[in-house]
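Enquirer: Below is the sequence, then the predicted model.
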Amino acid sequence: MLAAAAVCPHPPLLVPELAGAAGPELDDLRAACAAALDALRDARPERIVVVGGADLAGEHGAGAAGSLAPWGVDVRAGEGEPVLPLSLTIGRWLLDRAGMAASSFHAVPFDASPAECAALGARLADGPGRVALLVMADGSARLTEKSPGYLDPRAEPYEAAIVGALARGDARELAALDPGEAAESQVAGRAALQVLAGAGGASHAEVLYHAAPYGVGYFVARWTG
């Protein structure tokens, strides 16, 4: 059963060694991520599962490692050969920083269908014992004229729908997100969020952070059952 979930973004700049002079601008985001992970710990899960978007599907065990070398600095999360994509590497880095450990890591393709995402979420939540999900999901990259994908007026309401669903703990609203609109608004976290939807909703939900400091929407939320 799903005992708790945390939703965090996965920009490389979240890691201070890569942020450089921009580091202090993300202090509030880092603090919100830490608070969301505290909620996972407080739920006393028997398993913590990390889910994040990637180009290809993949499942990795607890010892899987990642590196941020492709983004400029070889900061490692875990030991051994780096195999985790960016989203899961940042997820492992957040857990390591909090003194927590995952039981498994799951990469879901960015273009996975809602049905595929829901099936994965249900499978992860239906495993033995109390399960906590750490969902790594970026918002839109088309929110401002300085965004990586430039401004698209459709992006803001799409992102607002995501944040509203997270604030309400509403799995049905997340499940209803349109993949085509997500692609047009360059919402990298759509598939991972729909895995969360497949795992179940929440009786208590809170959005701890929502901003677009570099033209990309970042949100942090915590859910408890």
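Expert: Everything's here; your move.
Enquirer: Only C-alpha atoms from now on, for both contacts and neighbour counts.
Expert: Fine.
Enquirer: can you pull out the helices in the protein?
Expert: In the chain, helices defined by DSSP state H lie at 16-19, 27-42, 86-98, 114-125, 155-168, 171-175, 179-184, 190-199, listed in chain order.
Enquirer: List the buried residues of the longest one.
Expert: This means helix 27-42. 29, 30, 32, 33, 34, 35, 36, 37, 39, 40, 41 (16 or more other C-alpha atoms under 10 Å).
Enquirer: put this beside the first:
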Amino acid sequence: MLVAAAVCPCPPLLVPDVAAGAAPELDAARTACTDALGVLAASRPDLLIVVGPADQAGRGVHHEGATGTFEEFGVALDVRLGRDLGETAGRPLPPSLAVGAWLLARTGWADTPVEALGVGEPLEAARCTENGRALAGRADRVALLVMGDGSACRTLKAPGYLDERAAGFDAAASHALGTADTDALIALDEELAYELKAAGRAPWQVLAGAAEGAGLDGRLLYDDAPYGVGYLVAAWS
């Protein structure tokens, strides 16, 4: 059963070594992520699962001990998902899950078993919620760290250029995440999310499926669009 969730953005720029001189611009987002992970720790889960968008190579389950790197972003920094169990690490973590692993290491997450799930961005809502229900049944007390960004079309300099629909989409997602409204998350338009390059849509809908019937409350901790990309942080408990 899902007992808590933290929703965090997943840009590699969240890692100060990657952001370099621009790191202070995301200090507020990092602080909010730390607060959200504190909610996860307080829930005392039996299993923590990190969920984030992934390309074909990174989709599917990544076991504890899997590693990721930020070398493709010009930084020789490696991260590990949870504990080093002394076994073969398997496939490398996709960037979103590598950022999640970095957040966990940064907050000292150590004792609870950790797994990760890379979700294809085009995955339809019904499959997302089905995956979420399966994750919630993995243990008596499951917590999710859900990585994903809102639209990438909030300004002229955004990665997807300016799209007037972006602010409305992000506002709907922000309200749904801040109120733990699973129906509203499931209702997010898949095609519109794709057009707005909103990488968080599928992971958020996985969360919605996992939270069905759990009776969790939500709290929005951060909502901003630096670089024209919607970054949201929320905690469910």
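Expert: Cool, got the structure. Predicted, not measured: the structure shown is a model, and the values here were computed from it.
Enquirer: care to give me the TM-score?
Expert: Comparison of the two superposed chains (TM-score structural alignment, normalised by the length of structure 1) gives a TM-score of 0.96, and 224 aligned residues with a C-alpha RMSD of 1.3 Å.
Enquirer: on that earlier part again, which one of the buried residues of helix 27-42 of structure 1 is nearest residue 76 of structure 1?
Expert: residue 30 (17.7 Å; C-alpha to C-alpha).
Enquirer: The closest one and residue 52 of structure 1: what is the separation?
Expert: Residue 30 of structure 1 sits 18 Å away from residue 52 of structure 1, going by C-alpha to C-alpha, to the nearest Å.
Enquirer: What does residue 194 of structure 2 correspond to in structure 1?
Expert: Aligned by TM-score structural alignment, residue 194 of structure 2 pairs with residue 183 of structure 1.
Enquirer: Tell me how many other residues surround the closest residue to residue 13 of structure 2 other than its chain neighbours.
Expert: Excluding the flanking residues, the one nearest residue 13 of structure 2 by C-alpha to C-alpha, 6 or more residues apart in numbering is residue 19, at 4.7 Å. The local packing of residue 19 of structure 2 (other C-alpha atoms under 10 Å) involves 17 other residues.
Enquirer: hang on, residue 19 of structure 2 packs against residue 70?
Expert: No - Residue 19 of structure 2 lies out of contact with residue 70 (C-alpha atoms under 8 Å); the separation is 11.2 Å.
Enquirer: intersection of neighbour lists for these two?
Expert: Contact criterion C-alpha atoms under 8 Å, 6 or more residues apart in numbering; residues shared by residue 19 of structure 2 and residue 70: residue 12.
Enquirer: list the contacts for the most centrally placed residue in structure 2?
Expert: The residue lying closest to the centre of structure 2 (C-alpha atoms, centre = their mean) is residue 147, at 0.7 Å. Contact analysis of residue 147 of structure 2 by C-alpha under 8 Å, 6+ apart lists 7-10, 50-53, 96-97, 100, 200, 203.
Enquirer: now, which of the residues you listed sits nearest residue 237 of structure 2?
Expert: Ranked by distance to residue 237 of structure 2 (C-alpha to C-alpha), the contacts of residue 147 of structure 2 are led by residue 7 at 11.6 Å.
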